[in-house]
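Peer 1: Prediction below, plus the sequence it came from.
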Amino acid sequence: VWAAHVDSSHVVVERDTGRRGGLRVGTANVALALLSAGLIGALFLVVILLIDVWQLDPLGAAGVVSAIPIATYLVERAARGRSPLNLGGAGAIVLALGLSAIALLPHRQLGWMLLALFLCGAGLGLAFPTLSAAALNASGSPTMRAGRTVAARETGLVIGLLVLTPTFVHDLEAVPKKAIPEVAGAIFGSPIPTPLKIELGAGLLATYNNTPQAQLPDLGPPFSAVREKASGRERRHLAALRETLDSTVENKVTRSFRRSLLFSALFALLVLPVLALELAQARRRPAGATDTSTGP
């Protein structure tokens, strides 16, 4: 694309070198890929946490996750027309803050989750639109430009899945072993007869050994088997114990998401050195190549 600027003495002709607001197309696509990799934490991991661990129904989980697009829409409208370098960096920081806030959750806290997801959406609203506009400001047909930008985003999603999935599965598989001491302490500290404690402990251990990897053991059958042999008072103690064990396992599993979510935040923060390098290079060279010719 060639642009002509006319003043009273001469015409300046300059060529678009693939930069928008000081940001090159390749840099914008790299930043989009990194943000997309970090987005895996805010979507894939959070949905698993809400539905499979916190036991929200899909509709409820969708309502919680809707904080992301709502925040994205609100922030994107307020941030239009700003520098992609500034907004890209600010968005990456805010997205990383939101992901880190989710990672630090010690147990089920829907209010905290909503606030963290709102931060994630705000980060996307700051960074994604302006970086996408910069990435689309390239040579070639609109279809080719859009294809390159979509490919960058998809590449980021794939990289995020390849890095985060094995990390998440490994940490999830380690949960039962970490929970065993607390579970055993809760069982043997409960006010139920010793024979029931032993039977319940043996049943829970068998359930744990028969549970496939990367899945949570179902505590229901062992408790149901022991409950049939318990008195009314003992059943009340068993119900309280079941709640304690469910809470213990839920908290342990919630914390098992921590490392994967922090890696997601790291992906987002990697946008900062990419943009900083672009800024440093921009300051060392002219803004664009120009060719002047004197007008009549």
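Peer 2: Structure received.
Peer 1: contacts, neighbours, all on C-alpha from now
Peer 2: Will do.
Peer 1: can you map out the strands along this protein?
Peer 2: Assigned by DSSP state E, the chain shows strands spanning 2-6, 10-15, 19-20, 23-24, 290-294.
Peer 1: Just put these in JSON lines and tack on mean neighbour count.
Peer 2: Compiled in JSON lines, the strands of the chain are given as follows (neighbours: other Cα atoms under 10 Å):
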{"stretch": "strand 2-6", "mean neighbour count": "10"}
{"stretch": "strand 10-15", "mean neighbour count": "15"}
{"stretch": "strand 19-20", "mean neighbour count": "20"}
{"stretch": "strand 23-24", "mean neighbour count": "20"}
{"stretch": "strand 290-294", "mean neighbour count": "10"}
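Peer 1: Compare those strands and give me the one nearest Arg242.
Peer 2: Across the strands of the chain, Arg242 has its closest neighbour in strand 23-24 (56.5 Å, Cα to Cα).
Peer 1: now for that closest one, which elements pack on it?
Peer 2: Under the contact criterion of 3 or more Cα pairs under 8 Å, 6 or more residues apart in numbering; DSSP states H and E, strand 23-24 touches helix 110-136, helix 271-284.
Peer 1: let's bring in a second one:
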Amino acid sequence: MHIVIAGGSGFVGNALQERLLKDGHEITILTRNREKITESNLLRAVEWLNPNSKPEKHLKNVDAIVNIAGESLNGFRWTKAKKKRIVESRIRATREIVRIIGALDQMPKVLVNGSAVGYYGMSDEDTFTEESKTHANDFLASVVRKWEEETAQAEKFGIRTVYARLGVVLGKGGALPLMALPYKMGFGGRVGSGNQWVPWVHQDDVAGLFLFAIENESISGPLNVTAPNLVKNNEFSKMIGRVLHRPHWFPVPSIAMKVILGEMSEMLLRGQCVVPEKALQFGYTYQYPKLELALENILR
């Protein structure tokens, strides 16, 4: 297949690239800086989101588009400027994807657009599936709703559209190195109460689930990209210590996280139990269904 990826040079995008190339697919990366992409027989780069760039002129026989472009949620604090970039980068990229689809001579069969489990809001008690509705009004939930509303515009072209709601992606990059750092320094422990759910997923399963969504014509709408065996923060943190052979004894108080990270601390102090019901229903086989396997693969 010929698969176009927007945001293909980031943490998740690199894992997806590796999986698709391994399976022999042709990939086109939409990028603002072509020099950052090392092209090959199966991988090429096309400029987008720059003045006068017309990526549709360079896209032929596209089977699928994956959009995971957008400002990272990670950072020291969510300033007003940072929050503005988080929202606007996702809206702008998704609108451009929809425009490109409408301008192509031959439309793709499917759009898999990045989204997030933040859609459901935060809860220590509730369990969320793709059928769950949301009335959350926090920042992350509002971002995801706006993001998915833009994505839905692609449906007017009659193409299958998937909202890939990512959880906490575990890999060599992303959040896990920071989460493991206190343990490596000898003073790891739970964050806040430790009672908050961590909707984790290994980066290899993220790539696998994206490809699964592309290939399975029965999948459309929301798709929870999480592992099937979720745990709460205390167990998650304890497992990091176990894998690294470090003590689990030094809890991080909620007030300290709030002082240091401000509103962004909500990502760590609160969570949600998001079950990948659709992936299981359609028969996806996880490479890393359990946390210990995932952490051993990454941290060892």
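Peer 2: Now that the structure is in, tell me what you want to look at. Just so you know, these numbers come straight off a predicted model, no measurement behind them.
Peer 1: After superposition, what is the TM-score?
Peer 2: After superposition, the two chains reach a TM-score (TM-score structural alignment, normalised by the length of the first structure) of 0.26; 131 aligned residues with a Cα RMSD of 6.4 Å.
Peer 1: looking at the helices and strands packed on strand 23-24 of the first structure, which is buried most?
Peer 2: helix 110-136 (a mean of 24; mean count of other Cα atoms under 10 Å).
Peer 1: So which of the strands of the first structure is nearest Ala268 of the first structure?
Peer 2: strand 23-24 (17.6 Å).
Peer 1: Show me the contact partners of the closest one.
Peer 2: With contact meaning Cα atoms under 8 Å, 6 or more residues apart in numbering, strand 23-24 of the first structure is reached by Gly18, Pro84, Leu85, Ala134, Ala135, Glu278, Leu279.
Peer 1: Farthest-apart pair in the residues you listed, please.
Peer 2: Among these, Ala135 and Leu279 lie farthest apart (Cα to Cα), at 16.0 Å.
Peer 1: circling back: make JSON lines out of the helices and strands packed on strand 23-24 of the first structure and add distance to Glu173 of the first structure.
Peer 2: Shown next, in JSON lines, are those (distance: least, Cα to Cα, whole Å):
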{"stretch": "helix 110-136", "distance to Glu173 of the first structure": "24"}
{"stretch": "helix 271-284", "distance to Glu173 of the first structure": "31"}
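Peer 1: Select, out of those, the one closest to Val64 of the first structure.
Peer 2: helix 110-136 (6.2 Å).
Peer 1: one step back: of all the strands of the first structure, which one is nearest Arg284 of the first structure?
Peer 2: Arg284 of the first structure sits nearest to strand 23-24 of all those, at 13.8 Å, using Cα to Cα.
Peer 1: Just name whatever secondary elements the lengthiest helix in the second structure is in contact with.
Peer 2: Scanning the second structure for the helix with the most residues, using DSSP state H, yields helix 80-103. For helix 80-103 of the second structure, the contact count by 3+ Cα pairs under 8 Å, 6+ apart identifies strand 64-67, helix 139-151 as packing neighbours.
Peer 1: could you measure the closest residue to Ala146 of the first structure other than its chain neighbours against Glu278 of the first structure, distance?
Peer 2: Leaving aside its sequence neighbours, Ala146 of the first structure sits nearest to Leu136 (Cα to Cα, 6 or more residues apart in numbering; 6.3 Å). As defined by Cα to Cα, to the nearest Å, Leu136 of the first structure lies at a distance of 17 Å from Glu278 of the first structure.
Peer 1: Repeat that for Ala268 of the first structure.
Peer 2: Ala268 of the first structure sits 16 Å away from Glu278 of the first structure, going by Cα to Cα.
Peer 1: Can you show me the helices along the stretch 151-300 of the second structure?
Peer 2: Ranges of helices in the stretch 151-300 of the second structure, per DSSP state H, counting those that start in this stretch, are 176-184, 203-215, 233-244, 254-261, 266-269, 277-281, 291-299.
Peer 1: how about those in CSV, adding mean neighbour count and distance to Arg85 of the second structure?
Peer 2: Converted to CSV, these look like this (neighbours: other Cα atoms under 10 Å; distance: least, Cα to Cα, whole Å):
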stretch, mean neighbour count, distance to Arg85 of the second structure
helix 176-184, 16, 23
helix 203-215, 21, 24
helix 233-244, 20, 29
helix 254-261, 14, 17
helix 266-269, 19, 18
helix 277-281, 16, 31
helix 291-299, 17, 30
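Peer 1: now those as CSV including distance to Phe139 of the second structure?
Peer 2: Formatted as CSV, the helices of the stretch 151-300 of the second structure follow (distance: least, Cα to Cα, whole Å):
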stretch, distance to Phe139 of the second structure
helix 176-184, 22
helix 203-215, 24
helix 233-244, 21
helix 254-261, 15
helix 266-269, 10
helix 277-281, 25
helix 291-299, 28
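Peer 1: Could you say which one of these comes nearest to Ile86 of the second structure?
Peer 2: Closest to Ile86 of the second structure of these, according to Cα to Cα: helix 266-269, at 14.5 Å.
Peer 1: Now do the SS call for Ile27 of the second structure.
Peer 2: Following DSSP: H, G, I helix; E, B strand; the rest coil, the label given to Ile27 of the second structure is strand.
Peer 1: Let me know whether it touches Gly13 as I believe.
Peer 2: No. Judged on Cα atoms under 8 Å, Ile27 of the second structure makes no contact with Gly13 at a distance of 11.4 Å.
Peer 1: who has more neighbours, those two?
Peer 2: Applying other Cα atoms under 10 Å to Ile27 of the second structure and Gly13 shows that Ile27 carries more neighbours, namely 25 against 22.
Peer 1: List the contacts of that one.
Peer 2: Contacts here follow Cα under 8 Å, 6+ apart; on that basis Ile27 of the second structure touches His2, Ile3, Val4, Ile5, Gln17, Leu20, Leu21, Leu42, Leu43, Arg44.
Peer 1: Please report how far it lies from Val169 of the second structure.
Peer 2: Distance from Ile27 of the second structure to Val169 of the second structure, by Cα to Cα: 22 Å.
Peer 1: What of Ala180 of the second structure?
Peer 2: 14 Å.
Peer 1: Please apply the same query to Lys232 of the second structure.
Peer 2: For Lys232 of the second structure, the distance to Val169 of the second structure equals 15 Å [Cα to Cα].
Peer 1: Looking at the two now, which is surrounded by more residues?
Peer 2: More neighbours surround Val169 than the other of Lys232 of the second structure and Val169, with 23 against 19 (other Cα under 10 Å).
Peer 1: show me what contacts that one?
Peer 2: Val12, Ala175, Trp200, Val201, His202, Gln203, Val206.
Peer 1: Filter these down to the buried ones, ChimeraX style.
Peer 2: Buried residues among those (16 or more other Cα atoms under 10 Å), as a ChimeraX selection:
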select :12,200,201,202,203,206
